[in-house]
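A.B. asks: what follows is a predicted protein model with its sequence.
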Amino acid sequence: MTPEEFARDSWHRDGAATAALPPIEELRARADKFRHTIANRNLREYIAGGFVIVAFAVMAVLAPFVAMKIGAAMVALGAAYVMWQLRRRGTPLDPAREGGALSLLEFQRRELVRQRDALNSVFSWYLLPLVPGMLVLMASPMLATPVEQWALPSPGMAIRLAAPFAVFFGVWLLNKWAAGQLQKQVDEIDALTA
């Protein structure tokens, strides 16, 4: 039975839509678990982002080619921008501050929508800021070589150059899938409150 059918049957059977709602303790536990999951995800992202920023900042100082230094600095700045966007878009809402005037279901729905939207737009704020620096880094050995010595990359080199973008594509797909899972939860809440 779909959530919509369950809500509709409960409405007709009991005469009130609230009959279909789970107990408040269960709703609160689900909301708390979701906030905890998001906070843990963000912590892992901040740790990884800090590592990327430090590693590429060090590379920007120690790299042998100017183009490599510039590319590494661009990646470090891109990662800092990603961390700022994650904080802005992905930090869980504070129930005490932002949920006090809302019902638990409405608060949870807003949080789900907010996280869904962050995941749906991950290409623009999470992946894209890293691309320019990566391209400059990948091109830096070629840029350090005289033009007359340029050659097409070997198949192995082409695969190594394409690998980061394949990872980016996988990250994008995974986030789109996760956004779809959050949308299902939004739809369940909408069915319960309709």
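C.D. replies: Received it, and whenever you're ready, just let me know what you need.
A.B. asks: when you work out contacts or count neighbours from here on, use the C-alpha atoms and nothing else.
C.D. replies: Fine.
A.B. asks: quick check, central residue of the protein?
C.D. replies: With distances taken as Cα atoms, centre = their mean, the chain has residue 119 as the residue nearest its mean C-alpha position (4.5 Å).
A.B. asks: neighbours of residue 120, how many?
C.D. replies: 18 (other Cα atoms under 10 Å).
A.B. asks: give me the element residue 4 is part of.
C.D. replies: helix 3-14 (DSSP states H and E).
A.B. asks: comparison target below:
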Amino acid sequence: MTDTNDTSAMGALWKAQAMQPRVLPADEIHRRHAALERRVGRRNLIEYLTAAMMIVGIVGLVLLDIRLGAFGGRSIGLILLGIGGGVVAWQLHRRTGGRAAIDGAQPSIEAYRHTLRRERDALASVARWYIGPLVPGMATIYVSAFLKVPPGGRLLVIALAAATAIAMIWVIRLNRRGAEAMAAELESHDRFSNL
């Protein structure tokens, strides 16, 4: 049987031990920061190219509508969608385009944290700046198609609109999960830096 004084003494000794904070070595911070910046750069490049191709395609379709004398609701929706794509590309650059370089001007961990915060904030608000600008164009296209097709084809238009809405919700959820992961990493860095 153990003596209660021994147990309480061991507990006091355990509590008195100094906590060793988890400190990332400088090379690990540089590696993580560079990997994150590469991932963001690749993603942004893909998004910019996608927006550019979308805008070129939309211009072609609108010009075709004009040439065929079919300029109408769909054409207006396409124009709105193209404008939305431009807004998305601009917002992506504005929110995530500036890199926080590890150059000695600030501690490496602060540059990495800055990049994590920037990405977390951008991912968490993707519904507003990424999905939001595309909604007016998509809604106009679907409403125009719904009004134009014969009654038997309206169910297909509704199904396509629902599939688009589900895809948009999926993109929002996926980005929010990414934001939560970055928030957790930031929280762990903050917790250990405050010890």
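C.D. replies: Looks like it arrived, so ask away. These numbers were taken from a predicted model, which means no experiment stands behind them.
A.B. asks: checking the residue nearest to the centre of structure 1 next. Helix, strand or coil?
C.D. replies: Secondary structure for residue 119 of structure 1, judged by DSSP: H, G, I helix; E, B strand; the rest coil, is helix.
A.B. asks: what about it, distance to residue 126 of structure 1?
C.D. replies: 9 Å (Cα to Cα, to the nearest Å).
A.B. asks: likewise residue 184 of structure 1?
C.D. replies: With Cα to Cα as the criterion, residue 184 of structure 1 and residue 126 of structure 1 are 23 Å apart.
A.B. asks: chain center to the helix holding residue 4 of structure 1: distance?
C.D. replies: 35 Å (Cα atoms, centre = their mean, to the nearest Å).
A.B. asks: just checking, what packs against it?
C.D. replies: helix 155-193 (3 or more Cα pairs under 8 Å, 6 or more residues apart in numbering; DSSP states H and E).
A.B. asks: tell me the helices and strands packed up against the helix it packs on.
C.D. replies: By 3+ Cα pairs under 8 Å, 6+ apart, helix 155-193 of structure 1 packs against helix 3-14, helix 104-120.
A.B. asks: returning to what we had before: in structure 2, what residues pair with the next helix or strand after the helix holding residue 4 of structure 1?
C.D. replies: Using DSSP H and E, the next helix or strand after helix 3-14 of structure 1 towards the C-terminus is helix 24-62. Here helix 24-62 of structure 1 aligns to structure 2 at residues 26-64, judged by TM-score structural alignment.
A.B. asks: picking up where we left off before, can you say which of the helices and strands packed on helix 155-193 of structure 1 is packed in most?
C.D. replies: Highest mean neighbour count among those (mean count of other Cα atoms under 10 Å): helix 104-120, with a mean of 20.
A.B. asks: once aligned to structure 2, how far is the helix or strand following that helix on average?
C.D. replies: Next in sequence after helix 104-120 of structure 1, counting helices and strands by DSSP H and E, comes helix 122. Superposed on structure 2, helix 122 of structure 1 shows a mean distance of 0.5 Å to its aligned residues (mean Cα distance after the TM-score superposition for structure 1).
A.B. asks: and the gap between the residue nearest to residue 182 of structure 2 when sequence neighbours are not counted and residue 179 of structure 2?
C.D. replies: With sequence-adjacent residues excluded and distances taken as Cα to Cα, 6 or more residues apart in numbering, residue 182 of structure 2 is closest to residue 120, at 5.7 Å. According to Cα to Cα, residue 120 of structure 2 and residue 179 of structure 2 sit 4 Å apart.
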